[in-house]
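Asker: 3D model of this:
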Amino acid sequence: MNIREDDLTGPEIARLLAWHLEQMHRWSPACKVHAMPIERLRAPDVTFYSAWVDGVLAGCGAIKHLDAERGELKSMRMAPEFLGRGIGRAMLHHLMDVGRARGYRQLLLETGKPDAFVPARRLYESEGFGECPAFADYTTDDYSLCMSRDL
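Answerer: Sure, this is the predicted structure:
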């Protein structure tokens, strides 16, 4: 597997992110979908990564700069055919390493509460993330929760 910084210009990543947004809207009301569109992921405060296995896009993830001590995980999504193969964990480890290299003391994320999000929450929990109060512009409710992990 190869994880690399991605400029979001390839058709494969565009398709995966479109599917990601579609899935977010499938399980959450529009007002609770916080997944960034591809244009927003190109902003200077976001660094986006893609994971490739034998030349095939396996997944993606991003880290958004919040301040000197904190970053936010965004757009963690694995391609359906790569689920359960450790790609998500590898991407999470990569993003945590990026956060450490930047000198962040904490990583935060927002994820969903419906059952469809249980695998993601279990992954985050297994890597030391725990539920935390809402941060930035997020609110927590029946559809949304926030998690954090000290680095």
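Asker: Please make it C-alpha for all contacts and neighbour counts, starting now.
Answerer: Fine.
Asker: quick check, residue 4 in a strand?
Answerer: Yes. Under DSSP: H, G, I helix; E, B strand; the rest coil, residue 4 falls within a strand.
Asker: Next, the second sequence, to be compared with the first:
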Amino acid sequence: MEPQFEIKVDDLTGKEIIGLIGEHLKGMYESSPPESVHALNLDELRKPEITFWSIWEGPELVGCGAIKELDDGHGEIKSMRTAVRHLRKGAARHLLVHIIGEAEKRGYQRLSLETGSMDSFLPARQLYESLGFQYCEPFADYIPDPNSAFMTKEL
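Answerer: Below you'll find the model as predicted:
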């Protein structure tokens, strides 16, 4: 049976989401050099230009993701993370489809992201590719970095 997921706009105050963001940041610093980590902390995720969602399976937090508005027509995906115990259930795909739909509703022409270029990020890159994201040059304030892969999707 397919898992039943519920996606909620999240205010980043619950202990579960605080723990997951901590896990996300820890994982980023374990797999990337510090200068190549672009993950946002809780305070940065609470900025008004960011909409943050959590995804739940019943009472359990399964994952999270966000959109940062870069300008009226361009959004950036941030903080995509699936809790380790919920990997390979389809939650990330479900949430990413939701985020793409939200970007389209907002009238964005483009949705972009930065992720790692190392092998540990291959499942994430494959997910983005499967939903139409293509590799691109750095965008916004990013600079070329061998540890980063930049991707974008025209909407």
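Asker: Distance check, the nearest residue to residue 154 of the second structure once chain neighbours are set aside against residue 132 of the second structure.
Answerer: In this structure, residue 154 of the second structure finds its nearest non-sequential neighbour in residue 110, 4.5 Å apart by CA to CA, 6 or more residues apart in numbering. Separation of residue 110 of the second structure from residue 132 of the second structure (CA to CA, to the nearest Å): 12 Å.
Asker: Ok, residue 139 of the second structure next?
Answerer: When distance is defined by CA to CA, residue 139 of the second structure is 18 Å away from residue 132 of the second structure.
Asker: Could you give the residue range in the first structure aligned to the longest helix anywhere in the second structure?
Answerer: When the second structure is parsed with DSSP state H, its longest helix is helix 15-31. Across the first structure, the stretch matching helix 15-31 of the second structure (TM-score structural alignment) is residues 11-27.
Asker: ok now the matching stretch, how far from the chain's centre?
Answerer: 13 Å (CA atoms, centre = their mean, to the nearest Å).
Asker: Kindly report the same for stretch 51-59 of the second structure.
Answerer: When distances are taken as CA atoms, centre = their mean, stretch 51-59 of the second structure is centred 13 Å away from the chain's centroid.
Asker: Provide the aligned range in the first structure for that stretch.
Answerer: Using TM-score structural alignment, stretch 51-59 of the second structure corresponds to residues 47-55 of the first structure.
Asker: List the contacts of the matching stretch.
Answerer: The contact list for stretch 47-55 of the first structure (CA atoms under 8 Å, 6 or more residues apart in numbering) reads 1-8, 13, 41-42, 57-64, 87, 91.
Asker: make it 6 Å
Answerer: Applying CA atoms under 6 Å, 6 or more residues apart in numbering, the contact partners of stretch 47-55 of the first structure are 1-6, 58-63.
Asker: Identify, from those residues, the entry nearest to residue 82 of the first structure.
Answerer: The nearest member of those to residue 82 of the first structure, counting by CA to CA, is residue 58 at 5.8 Å.
Asker: The helix or strand hosting that closest one vs the second structure, average offset?
Answerer: If you go by DSSP states H and E, residue 58 of the first structure is part of strand 56-67. Its matched residues in the second structure lie on average 0.3 Å from strand 56-67 of the first structure after superposition (mean CA distance after the TM-score superposition for the first structure).
Asker: coming back round to it: strand 60-71 and the longest helix of the second structure, what's the angle between them?
Answerer: Orientation of helix 15-31 of the second structure against strand 60-71 (axes from the mean of the first three to the mean of the last three CA atoms, to 10 degrees) gives an angle of 70 degrees.
Asker: Average offset of helix 15-31 of the second structure relative to the first structure?
Answerer: Mean for helix 15-31 of the second structure is 0.4 Å (mean CA distance after the TM-score superposition for the first structure).
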